[in-house]
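*Asks:* sequence and predicted structure, then a few things I'm wondering about:
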Amino acid sequence: MSTTQSERLRGLLEPLVSSKDLDLEEVTVTPAGKRRVLSVVVDADGGVHLDTCAELSREISEKLDETDAMGSGEYVLEVTSPGADRPLTQHRHYVRAVGRLVKFQLTPEAGPGELVARILKVDEEGLDLEVPGVKGRKATARRIAFADIAKARVEIEFNRKNKNEEEA
């Protein structure tokens, strides 16, 4: 049974990432000229601080040097958190996006193809959403099952009120 370099690296790095109470979201190795770029994407419920990424980067670098997992060629190591508009692919991603506006691509069985709504609640079967009203209409509630979601991505909101402003 053959494993890819990314899978081997994931197995090597997962314990380091987990020891920091982080989730290892993605490990990729891509060519960049004569070098390669090893990108390690981590996340946590409260987000990931820059200092945590820097500390983890040093530890990963040491581990890679000890094991020679990247071979003898040159590489650049990037340790980062997912972007603000990251795709939602796992249950924990939806939980972390509660309160955020999300653009959903629905499966053909679920009805019309696209939906933009705010996640209010997540459980094991699906999501409770608030669909914003259009042209002065009130927002409406909607429930969708995970099985009805083909793709989902957080929408960036530049003028979103924070919870303190909404309560005032």
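*Replies:* Now that the structure is in, tell me what you want to look at.
*Asks:* for the rest of this, base every contact and every neighbour count on C-alpha atoms.
*Replies:* Noted.
*Asks:* can you tell me the element residue 164 falls in?
*Replies:* Assessed by DSSP states H and E, residue 164 sits inside helix 163-167.
*Asks:* for this structure, which segments are assigned as helices?
*Replies:* With DSSP state H as the criterion, the chain has helices at 5-18, 50-67, 91-96, 163-167.
*Asks:* pipe those helices into a markdown table and attach distance to residue 74 per row.
*Replies:* Converted to a markdown table, the helices of the chain look like this (distance: least, C-alpha to C-alpha, whole Å):
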| stretch | distance to residue 74 |
| --- | --- |
| helix 5-18 | 15 |
| helix 50-67 | 12 |
| helix 91-96 | 33 |
| helix 163-167 | 47 |
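*Asks:* try this one side by side with the last:
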Amino acid sequence: MSTTQSERLRELLEPLVQAQGLDLEEIAVDSVGRKRVLRVVVDSDTGADLDRIADVSRALSAKLDESDAMGQGEYTLEVGTPGAERLLGEHRHYVRATGRLVKFQLAEGGELVARILGVDDEGLDLEVPGVKGRKATTRRLAFPDISRARVQVEFNRKDTKDMKEEEEA
């Protein structure tokens, strides 16, 4: 997809997504055989349930039908959320990942897996899990020290309520 088409689609669709109380995270047009697929990724601080996804999908579809942004050929519109193992790139992504385990690729080399405890304008407060029975430690990580960050899937993840109860005990 050309940068021009991407920018045009963003300009066309972003106000509709924002009107639904969501952030437009990503737009991608892929060719699948003879058809094209327009993938739109949305999110918010409170998440996006199926009803909100359906509402924004209908709004985007109507806007795309009345414009020529996708040209004359057939295409499929897919609207979804970033998914469980999302990449973190914007400040709001880190805020939304507070309490989650994240794998960081460090700018100086190496990697770190830690839970985000807090986020401010300069960086992150992290909890680094203990190894071999040792206690977890805290660490500060500045944004410039991060080259890449991805949320990790946790099958036995404690929710925020469980974490607060442990801290109070």
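*Replies:* Perfect, thanks for sending it. Since the structure is predicted, the reported quantities are computational estimates derived from the model, not experimental observations.
*Asks:* got JSON lines for the helices of structure 1, with mean neighbour count and distance to residue 102 of structure 1 too?
*Replies:* Listed next are those as JSON lines, based on neighbours: other C-alpha atoms under 10 Å; distance: least, C-alpha to C-alpha, whole Å:
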{"stretch": "helix 5-18", "mean neighbour count": "16", "distance to residue 102 of structure 1": "27"}
{"stretch": "helix 50-67", "mean neighbour count": "14", "distance to residue 102 of structure 1": "25"}
{"stretch": "helix 91-96", "mean neighbour count": "17", "distance to residue 102 of structure 1": "10"}
{"stretch": "helix 163-167", "mean neighbour count": "8", "distance to residue 102 of structure 1": "18"}
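*Asks:* gap between residue 63 of structure 1 and residue 15 of structure 1?
*Replies:* 11 Å (C-alpha to C-alpha, to the nearest Å).
*Asks:* now residue 164 of structure 1
*Replies:* From residue 164 of structure 1 to residue 15 of structure 1 the distance is 38 Å (C-alpha to C-alpha).
*Asks:* could you do residue 152 of structure 1 as well?
*Replies:* In terms of C-alpha to C-alpha, residue 152 of structure 1 sits 28 Å off from residue 15 of structure 1.
*Asks:* same check on residue 2 of structure 1?
*Replies:* Counting by C-alpha to C-alpha, the gap from residue 2 of structure 1 to residue 15 of structure 1 is 22 Å.
*Asks:* strands of structure 2, residue ranges please.
*Replies:* 23-32, 35-43, 75-80, 101-106, 111-119, 123-128, 137-142, 146-151 (DSSP state E).
*Asks:* list the buried residues in the third one.
*Replies:* Buried positions in strand 75-80 of structure 2, judged by neighbour count with 16 or more other C-alpha atoms under 10 Å: 75, 79, 80.
*Asks:* now that strand on structure 1. Mean distance?
*Replies:* Following superposition, strand 75-80 of structure 2 is found to deviate from structure 1 by 0.3 Å on average (mean C-alpha distance after the TM-score superposition for structure 1).
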